[in-house]
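> The sequence isn't on hand, but the structure is:
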């Protein structure tokens, strides 16, 4: 059992909370039994190490067989060591070190997707991770984060996806103009979601949402620019019928993605 929170091995894992360390090593941290379980179930080849407290490992017994199937042994650690490794204040007793799996825009568009989400300058890790999780739930084919958005391997993003990042392709790093040019070439229309846009119900009634679509979501505070609008086929807003001042980006994205999911399946 590892019981020294200051050991070089523990420090190396803890450093993965920093972008510089993730870039240097090509690794990232996955926290919690659910996310680790999804990694083992869908992308076991990416999992390099698993660390757990004996209590947490016993509580989540299903992980043992999944780890064995992936030919991985668990490394038991003390509560103090787990606390030092994890990015969360109250970790759930299990973390894994995984290899990053970079995807290009060309890769995610090669399979003829019908629904994707494009994130431009989305900086909040919770929003980015929740949109990836929502896109997964809505049956979207991919998520693309431009270079101005948060790092998809940020621990807060990874936690917010709750394992969905292992279910669907996620590309990152490209510039928006290049992304949308390739999206259009792949036969998808671009719908920008913004408060300055037209009526979502009108778009629904026109049948436009049933077409292969890339939803474009912008920065939490500033939204999208006029230049971004010019790159889109439609600009649509999610209406607010009550007295709320605004809507959280991830919530609005959920409405948009599910509108397309419903239309494409009707």
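Looks like it came in fine. Treat the numbers as computed from the prediction; the structure is a model and nothing was measured.

> Please count neighbours and contacts with C-alpha atoms only from this point.
Will do.

> and residue 83, helix, strand or coil?
helix (DSSP: H, G, I helix; E, B strand; the rest coil).

> OK, contacts around it?
Applying CA atoms under 8 Å, 6 or more residues apart in numbering to residue 83 gives the contacts 89, 90, 91.

> what about the last one, which helix or strand?
Assigned by DSSP states H and E, residue 91 falls within no helix or strand.

> Verify the contact between it and residue 33 for me.
No. Between residue 91 and residue 33 there is no contact under CA atoms under 8 Å: 10.0 Å.

> okay, the two: which has more neighbours?
residue 33 (24 against 17; other CA atoms under 10 Å).

> number of nearby residues for the closest residue to that one other than its chain neighbours?
Spatial nearest neighbour of residue 33, excluding adjacent residues (CA to CA, 6 or more residues apart in numbering): residue 94 at 5.9 Å. By other CA under 10 Å, 28 other residues sit near residue 94.

> which residues does residue 224 contact?
Contacts of residue 224 (CA under 8 Å, 6+ apart): 194, 217, 218.

> Look up how far residue 205 lies from it.
25 Å (CA to CA, to the nearest Å).

> what ranges do the strands span in this structure?
Shown for the chain, the strands assigned by DSSP state E span residues 27-31, 47-52, 74-76, 94-99, 115-119, 142-145, 170-172, 189-199, 213-217, 234-237.

> Enumerate the positions of the third one that are buried.
Of the residues in strand 74-76, those with enough neighbours to count as buried (16 or more other CA atoms under 10 Å) are 74, 76.

> How far does it sit from its chain's centre?
On the basis of CA atoms, centre = their mean, to the nearest Å, strand 74-76 sits 27 Å off its chain's mean C-alpha point.

> tell me what that strand is packed against?
The contact analysis (3 or more CA pairs under 8 Å, 6 or more residues apart in numbering; DSSP states H and E) places strand 74-76 against strand 47-52.

> got another, please set it beside the one above:
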């Protein structure tokens, strides 16, 4: 068996630099920590067919425990490098590292490509063939929230997630970990201009719904669910602290409120996103 690499090894030190956003952006590489993330990364191929994974660093114990992942890496011609516990801990920001971290290539796609499969403009009778459910996060700053929205969108069967405006980096280690592998399951787009994301979704035939506590439509109104929610929709979610700017919410086709029946002031972002996305998923599945 090969000698595990130490924390001082040049490859380990080079990978450790990816904990910084500037290094990730420059090299278009990021770290995926833990078995679920590594499994998702190994199963994900980029648009050009290349593997998403450049290299996996793993302890001896993790290599034995996750022998199936090691075999999958070998089958994909991805390097599986043994490291000691200290080296692995230097690559992980988890309190209790699971023993394996993958160096992955960026996987976000251009905004326009999300809707490339569309057939009809809104209001026409042709069948829509693009993503029927999309989550757009505008200025979402908390990595745990962003990762949870991605995970929830995946669970609800959404076709894509857009991180718009000054949203947190999709490849922040905490964001990646919070997705629990879902980052690799559905297309992710990064768009600096939230208004452009709204316009692209509308041009593709989706109805854009702004999640807004002051919205004029009740999410659980039966007629709304049977008509609007049953069609292709893009949900627009705002910042954790101040929600959606009025000018951005005004661009949506509807401003939708989740009713609060108790004394709570509001729902947090990830919970509100789960309620909205599953409401659409239920309506679309009849």
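Great, that's in hand. These figures come from a predicted structure and were not determined experimentally.

> Work out the TM-score between the chains.
Once superposed, the chains reach a TM-score of 0.95 (TM-score structural alignment, normalised by the length of structure 1), with 266 aligned residues with a CA RMSD of 1.4 Å.

> any idea where the helices of structure 1 begin and end?
Ranges of helices within structure 1 are 8-14, 19-25, 33-42, 54-59, 62-69, 79-85, 105-109, 125-137, 155-161, 176-185, 200-206, 226-231, 249-265, based on DSSP state H.

> Run through the neighbouring helices and strands of the third one.
Under the contact definition 3+ CA pairs under 8 Å, 6+ apart, helix 33-42 of structure 1 sits against helix 62-69, strand 94-99.

> Looking at these, spot the one closest to residue 9 of structure 1.
Between residue 9 of structure 1 and the helices and strands packed on helix 33-42 of structure 1, the tightest spacing by CA to CA is seen for strand 94-99, at 11.6 Å.

> re the thing from before, look up how far residue 158 of structure 1 lies from the residue nearest to residue 33 of structure 1.
14 Å.

> before we move on, back to that, which of the contacts of residue 83 of structure 1 also appear as contacts in structure 2?
Retained in structure 2 (both residues aligned by TM-score structural alignment, their matches' CA atoms under 8 Å) from the contacts of residue 83 of structure 1: residue 91.

> And the contacts of residue 83 of structure 1, which is closest to residue 110 of structure 1?
residue 91 (38.0 Å).

> any chance of the helices of structure 1 in CSV, with distance to residue 149 of structure 1 too?
Formatted as CSV, the helices of structure 1 follow (distance: least, CA to CA, whole Å):
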stretch, distance to residue 149 of structure 1
helix 8-14, 23
helix 19-25, 13
helix 33-42, 22
helix 54-59, 34
helix 62-69, 33
helix 79-85, 25
helix 105-109, 15
helix 125-137, 8
helix 155-161, 11
helix 176-185, 10
helix 200-206, 25
helix 226-231, 15
helix 249-265, 14
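
> what's the closest of those helices to residue 241 of structure 1?
The closest of the helices of structure 1 to residue 241 of structure 1 is helix 200-206. By CA to CA, the value is 12.5 Å.

> which residues touch the closest one?
With CA under 8 Å, 6+ apart as the criterion, helix 200-206 of structure 1 contacts 209, 236, 237, 238, 239, 259, 263.

> Let me see the contact set for the fifth one.
The reference is to residue 239 of structure 1. Here residue 239 of structure 1 is in contact with 199, 200 (CA under 8 Å, 6+ apart).

> which position in structure 2 aligns with it?
Under the alignment (TM-score structural alignment), residue 239 of structure 1 pairs with residue 259 of structure 2.

> Among the contacts of helix 200-206 of structure 1, which pair sits farthest apart?
Across these (CA to CA), the longest gap, 18.0 Å, separates 239 and 263.

> what's the spacing between the aligned partner of residue 139 of structure 1 in structure 2 and residue 43 of structure 2?
With TM-score structural alignment defining the correspondence, residue 139 of structure 1 maps onto residue 157 in structure 2. Plainly put, residue 157 of structure 2 is 18 Å away from residue 43 of structure 2 if you go by CA to CA.

> Could you do residue 167 of structure 2 as well?
27 Å.

> same deal with residue 252 of structure 2?
Distance from residue 252 of structure 2 to residue 43 of structure 2, by CA to CA: 35 Å.

> Residue 244 of structure 2 now?
Distance from residue 244 of structure 2 to residue 43 of structure 2, by CA to CA: 35 Å.

> List the residues that contact residue 166 of structure 2.
138, 139, 140, 141, 192.

> mind running it again at 6 Å?
For residue 166 of structure 2, the contacting residues are residue 139, by CA atoms under 6 Å, 6 or more residues apart in numbering.
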